[in-house]
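A.B. asks: what follows is a predicted protein model with its sequence.
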Amino acid sequence: MTSYSSANAPRSFVYHPVFQTIVIAVILLAGPVLLVIGSSMNAADRELVASGSRTTGTVVEVNDGAEAPTHNFRVEYVASDASVHSVWADWAPDAKPAFGSSVTVIYSATEPSAALVEGHGTPGRTVAGLGGLLTVVSVVIVVVMAFGFARGRARRRRAG
């Protein structure tokens, strides 16, 4: 029976330079793209707040998970054309809405399904925050890579 040697074991694809380059490129591109998308979503929400119609909605579902992404709730509301719609909103841990409570919903008169709950989080904030985080991570990666490249280049100059 032969003994196992880790020196002869195949290396994982994670160590392949092409895979690493693709991962770095995705991180570098995803942050700014998400930042732009989140900012445009926030701009649309600000426009909706400024020009939308307001109505009272009823909280019909509250998700109270252990993690922040599951802190959301669903509100049903009736638009001016008597159609019933629902919208999801995020809630902060200190502002949990009660099931059956009334909240203010702001919706577009031309597209009643486009709505948000006044005073609660919207997906645009989350997307912009994630984009900002990935942008910061990508800048740190670029700085570390540039520092490592310069250091390696200096070593090669001294050695050769």
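C.D. replies: That came through fine.
A.B. asks: make it CA atoms for all contacts and neighbour counts henceforth
C.D. replies: Fine.
A.B. asks: mind listing the helices for this structure?
C.D. replies: 17-51, 123-159 (DSSP state H).
A.B. asks: can you give me the neighbour number for the nearest residue to M41 once chain neighbours are set aside?
C.D. replies: In this structure, M41 finds its nearest non-sequential neighbour in G124, 4.9 Å apart by Cα to Cα, 6 or more residues apart in numbering. Neighbour count for G124, taken as other Cα atoms under 10 Å: 21.
A.B. asks: included below, for side-by-side comparison, is a second structure:
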Amino acid sequence: MELSKTGEAAPPKQRHAPLALLIVAMLLIGPLLVTIGSVLVAGNNHLLATGTRVAGTVIDVHDGPESSDRRFGAEYFAADSSRHVIWADWVSHAKPKLRDTVTVVYRQDDPGSAVIAGYGTPGEFVQGLGIVLTVIVGGTGVVMLVSGRRGNRKRSRERL
């Protein structure tokens, strides 16, 4: 047991370093995910603006209980007659049905690189996850910092 300068038992040292490191890491990961997601979204927007448009056919629809489980696959044929399948997310008001026709936009020099016009992309998910991490972890970190400072002030007043 440690003794203070007055000879009394010193309060135990708090070990918040691992938690603080975790919060700092999450605060760095959140903005990194936002940046990566933004780059992916910008690339998809560029592809939507400049890519080759073809009709695709919905061949599979996954309707899970969570929004992250709502995905569908569409088949399309590129100009060179090669067959490709792309997956996209759908929101509750835009659920596709089997054999629906969708607009697929692909890169002419890489027909496997494509997006489905009007539906979600992985970049949007990554960007959203980064925003959620930043807000939740940042908010938690601020609350912990404020409450920790208040607790330190209160303990220092009690010692006097």
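C.D. replies: In hand now; what should we look at? Please read these numbers as outputs of a predicted model, since none were measured by experiment.
A.B. asks: thinking again about what came up before, in a markdown table, list the helices of structure 1 along with distance to S83 of structure 1.
C.D. replies: Below are these laid out as a markdown table (distance: least, Cα to Cα, whole Å):
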| stretch | distance to S83 of structure 1 |
| --- | --- |
| helix 17-51 | 19 |
| helix 123-159 | 24 |
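A.B. asks: closest to S113 of structure 1 out of these?
C.D. replies: Shortest distance between S113 of structure 1 and these, using Cα to Cα, is found for helix 17-51: 11.9 Å.
A.B. asks: ok, back up a step: which residue in structure 2 aligns with the residue nearest to M41 of structure 1?
C.D. replies: Aligning on TM-score structural alignment places G124 of structure 1 opposite G123 in structure 2.
A.B. asks: got the contact list for that match?
C.D. replies: Neighbouring residues of G123 of structure 2 by Cα atoms under 8 Å, 6 or more residues apart in numbering: I36, G37, S38, V39, L40, V41.
A.B. asks: ok, back up a step: of all the helices of structure 1, which lies closest to T70 of structure 1?
C.D. replies: Across the helices of structure 1, T70 of structure 1 has its closest neighbour in helix 123-159 (12.4 Å, Cα to Cα).
A.B. asks: off-centre distance for that closest one?
C.D. replies: When distances are taken as Cα atoms, centre = their mean, to the nearest Å, helix 123-159 of structure 1 is centred 20 Å away from the chain's centroid.
A.B. asks: just stretch 43-58 of structure 2 next, same as before
C.D. replies: Centroid separation for stretch 43-58 of structure 2 versus its chain: 23 Å, with Cα atoms, centre = their mean.
A.B. asks: what lies in contact with that stretch?
C.D. replies: By Cα under 8 Å, 6+ apart, stretch 43-58 of structure 2 touches 72-78, 96-108, 114-115, 117, 121.
A.B. asks: pull out the buried residues from it.
C.D. replies: Buried residues in stretch 43-58 of structure 2, counting neighbours by 16 or more other Cα atoms under 10 Å, are found at N44, L47, L48, G51, T52, R53, V54, A55, G56, T57, V58.
A.B. asks: would you turn those residues into JSON lines with distance to S68 of structure 2?
C.D. replies: JSON lines is the format used below for the buried residues of stretch 43-58 of structure 2 (distance: Cα to Cα, whole Å):
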{"residue": "N44", "distance to S68 of structure 2": "19"}
{"residue": "L47", "distance to S68 of structure 2": "24"}
{"residue": "L48", "distance to S68 of structure 2": "23"}
{"residue": "G51", "distance to S68 of structure 2": "27"}
{"residue": "T52", "distance to S68 of structure 2": "28"}
{"residue": "R53", "distance to S68 of structure 2": "26"}
{"residue": "V54", "distance to S68 of structure 2": "26"}
{"residue": "A55", "distance to S68 of structure 2": "25"}
{"residue": "G56", "distance to S68 of structure 2": "22"}
{"residue": "T57", "distance to S68 of structure 2": "22"}
{"residue": "V58", "distance to S68 of structure 2": "18"}
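A.B. asks: out of the residues you listed, flag the one nearest to L129 of structure 2.
C.D. replies: Distance to L129 of structure 2 across the buried residues of stretch 43-58 of structure 2 (Cα to Cα) is lowest for N44, with 17.8 Å.
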